[in-house]
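A.B. asks: Take a look and give me a structure for this.
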Amino acid sequence: MPEDVSGRPGEAAPLGPLRSHDSCEPSYVTFCNCTGRSVKPVWINYRGEPVPYSTMAAQSGRRMTTYFGHPWMFRDAVSDDRLLVNGHEVFVPPTGQVNEIGQPCYIMVKITIPVYTLKERCLQVVRSLVKREDYRNLEIVGSLYDELEDQPQILKDLERIQKQLAEREETLADRESP
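C.D. replies: Here you go, the predicted structure:
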C-alpha cells in the first residue's frame, strides 16, 4: 500500500486522467534500478499528485506490493531528471498473479536512463558542475541561461503528461461522436 494515503477518492477533484484509481487488486512488482544513479520512485496518488518514496541505490532492486491502476514514475534522486520505466515515462501495474500455492509472482520493472538529446545532456552536465548562482557568469548564448535555470521538476513533467492524455481522450471522443 502506498506510504501516503492522502488523496483518497472524494476528497478533491482530480487533477487529470493520470492518477491512482480505487483498487483492491494487488500487483507484485520488483523495481530494478538498472542505472548508475540513485533513483526516486514516485507514486501518483488519487488526486494525480506525486508522492515520493525512499531512494533506491544505483543498480539495486525493490520488491513492492502496489495496486492495479496505481501509476508510478521514476526520477534521478539528485537532479530530478526523468527516467524511464520499461521504456516509458509512466508505469501502471497490471493485476498481480499468484502461483499454484498462492505465492505472489513478481514481475520485473526496469528503470533506465532515456536517450536524452545532446542539449538536455549538456544542460545536465553544466547543472552538475556549476552553481546555480553562477550560471549567468558563463560565456554562453543568452537563451541557455533560462534553460539552465529551468530545473527539471516532476510536476512539470506530470502536467505535460496529463495534458497529452487529456488531448488523446478528447481526440478519441471526437472520433466516436457522429
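A.B. asks: For the rest of this, base every contact and every neighbour count on C-alpha atoms.
C.D. replies: Fine.
A.B. asks: Residue 69 is in contact with residue 91, correct?
C.D. replies: No - using CA atoms under 8 Å, residue 91 is not in contact with residue 69; the gap is 9.3 Å.
A.B. asks: what touches both of these two?
C.D. replies: Residues touching both residue 91 and residue 69 by CA atoms under 8 Å, 6 or more residues apart in numbering: none at all.
A.B. asks: what about the helices in the chain?
C.D. replies: For the chain, the helices defined by DSSP state H occupy 118-129, 143-149, 154-176.
A.B. asks: I'd like the ones you listed laid out as JSON lines, including distance to residue 26 and mean neighbour count.
C.D. replies: Below are the helices of the chain laid out as JSON lines (distance: least, CA to CA, whole Å; neighbours: other CA atoms under 10 Å):
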{"stretch": "helix 118-129", "distance to residue 26": "37", "mean neighbour count": "13"}
{"stretch": "helix 143-149", "distance to residue 26": "41", "mean neighbour count": "14"}
{"stretch": "helix 154-176", "distance to residue 26": "24", "mean neighbour count": "13"}
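A.B. asks: Compare those helices and report which one is nearest to residue 83.
C.D. replies: Among the helices of the chain, helix 154-176 comes nearest to residue 83, with 10.5 Å by CA to CA.
A.B. asks: And the contacts of that closest one?
C.D. replies: Contacts of helix 154-176 (CA under 8 Å, 6+ apart): 16, 17, 18, 50, 75, 80, 82.
A.B. asks: Could you rerun that using 7 Å?
C.D. replies: The contact list for helix 154-176 (CA atoms under 7 Å, 6 or more residues apart in numbering) reads 16, 17, 18.
A.B. asks: Tell me where the chain has strands.
C.D. replies: In the chain, the segments counted as strands under DSSP state E are 26-33, 39-44, 50-52, 61-67, 72-76, 84-85, 97-98, 104-105, 107-112.
A.B. asks: The structure of the following sequence is requested for comparison with the preceding one:
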Amino acid sequence: MVENVNEGENGTDFLYEVDASGNRTLVRSYEALQRAFLRFTNRTLRPVDVFWRDYNGVKQFYVRIEPGKHYNINSYITHPWEFIDSATKERYVVNNKLIFRAPESVGGMMFRTNWNITVPTVRSLRFCAMMSLMRRVEPEQVASLGLPRTLADELRHYMLRVRRSSAPQPVA
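C.D. replies: Predicted coordinates for the structure are as follows:
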C-alpha cells in the first residue's frame, strides 16, 4: 500500500510504502549501483507526467509522454518512478503498481526493457463520475447541477486543471 503525506517544506508531498505490519518506509532513491535501461511506453489515451523520487524522497518531474509514445530512461533498480495524468492528476501504474522500481533481474542488463504505463484496473466511482461530468458540462453550468459544495468545487478544480494543463519544468 502507498500512503501520500503532505509534510514537506513548500507543500512537498512525500510517499510512504506501508507493509502488512503497518510500518512506513519513505519512497526515495537510494544507491546507484545497478543500472537499469528502461523504456516507458504510454498506453493510456492521456499525456502522462513521469516523476522520479530523489534521494530525499522529493518528487522530481522528469518528462511528459504523449499517448502511444515512449521515452528511454537510464536509471537504477533502486530508483522509484511515478506516472501521473498531466491534467487530472490521476495516478497511473506500471505492472499494476503505483510506484515502479526496475526488478533486480534487469539490473546490469545492457539492453533496454519496456514497461507499459496503464490506467489502474480499479478507479474510484467518485473519480469516474467527475470525469464523466467534465465531458458533459461547462464550468459555468456546475452551480446548476445541485451538487454539494465540496463536490462542485472539486469538479471546477478538475475542469481548471484539464483546461490549463501545461508541462512542469524538468529538473536541470
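A.B. asks: Of all the helices of the first structure, which one comes closest to residue 39 of the first structure?
C.D. replies: helix 154-176 (13.0 Å).
A.B. asks: what's the residue nearest the centre of the first structure in contact with, if anything?
C.D. replies: The centre of the first structure sits closest to residue 73, judged by CA atoms, centre = their mean, with a distance of 1.8 Å. By CA under 7 Å, 6+ apart, the residues touching residue 73 of the first structure are 41, 42, 43, 89, 90, 91.
A.B. asks: can you count the residues close to residue 56 of the first structure?
C.D. replies: Neighbour count of residue 56 of the first structure, defined by other CA atoms under 10 Å: 19.
A.B. asks: Tell me the counterpart of it in the second structure.
C.D. replies: When the second structure is aligned by TM-score structural alignment, residue 56 of the first structure is paired with residue 65.
A.B. asks: With adjacent residues omitted, what lies nearest to its match?
C.D. replies: Once flanking residues are discounted, residue 65 of the second structure sits nearest to residue 48: 5.3 Å by CA to CA, 6 or more residues apart in numbering.
A.B. asks: who touches the aligned partner of that neighbour in the first structure in this structure?
C.D. replies: Using TM-score structural alignment, the equivalent of residue 48 of the second structure in the first structure is residue 39. If you count contacts by CA under 7 Å, 6+ apart, residue 39 of the first structure has them with 55, 56, 57, 74, 75, 76, 77.
A.B. asks: hmm, 6 Å instead?
C.D. replies: Counting by CA atoms under 6 Å, 6 or more residues apart in numbering, residue 39 of the first structure touches 55, 56, 75, 76, 77.
A.B. asks: Just give the number of residues close to the fourth one.
C.D. replies: Read that as residue 76 of the first structure. By the criterion of other CA under 10 Å, residue 76 of the first structure has 19 neighbours.
A.B. asks: Give me the aligned partner of it over in the second structure.
C.D. replies: Aligning on TM-score structural alignment places residue 76 of the first structure opposite residue 85 in the second structure.
A.B. asks: Leaving out the residues flanking it, which one is nearest to that match?
C.D. replies: residue 48 (4.6 Å).
A.B. asks: Equivalent analysis for residue 80 of the second structure, please.
C.D. replies: That would be residue 101: by CA to CA, 6+ apart, it lies 4.9 Å from residue 80 of the second structure.
A.B. asks: same thing with residue 91 of the second structure?
C.D. replies: residue 84 (4.5 Å).
A.B. asks: Ok, residue 63 of the first structure next?
C.D. replies: Closest residue to residue 63 of the first structure in three dimensions, ignoring its sequence neighbours and counting by CA to CA, 6+ apart: residue 30, at 4.3 Å.
A.B. asks: so how many other residues sit close to that neighbour?
C.D. replies: Number of residues near residue 30 of the first structure (other CA under 10 Å) recorded here: 16.
A.B. asks: try the one 10 residues further on
C.D. replies: Other residues near residue 40 of the first structure number 22, with proximity taken as other CA under 10 Å.
A.B. asks: and it, what is it in contact with?
C.D. replies: Counting by CA under 6 Å, 6+ apart, residue 40 of the first structure touches 55, 74, 75, 77.
A.B. asks: what's the answer for residue 57 of the second structure, then?
C.D. replies: Taking CA under 6 Å, 6+ apart as the test, what residue 57 of the second structure contacts is 27, 28.
A.B. asks: before we move on, back to that, nearest to residue 148 of the first structure, of the strands of the first structure?
C.D. replies: Nearest to residue 148 of the first structure, of all these, is strand 72-76, at 16.8 Å by CA to CA.
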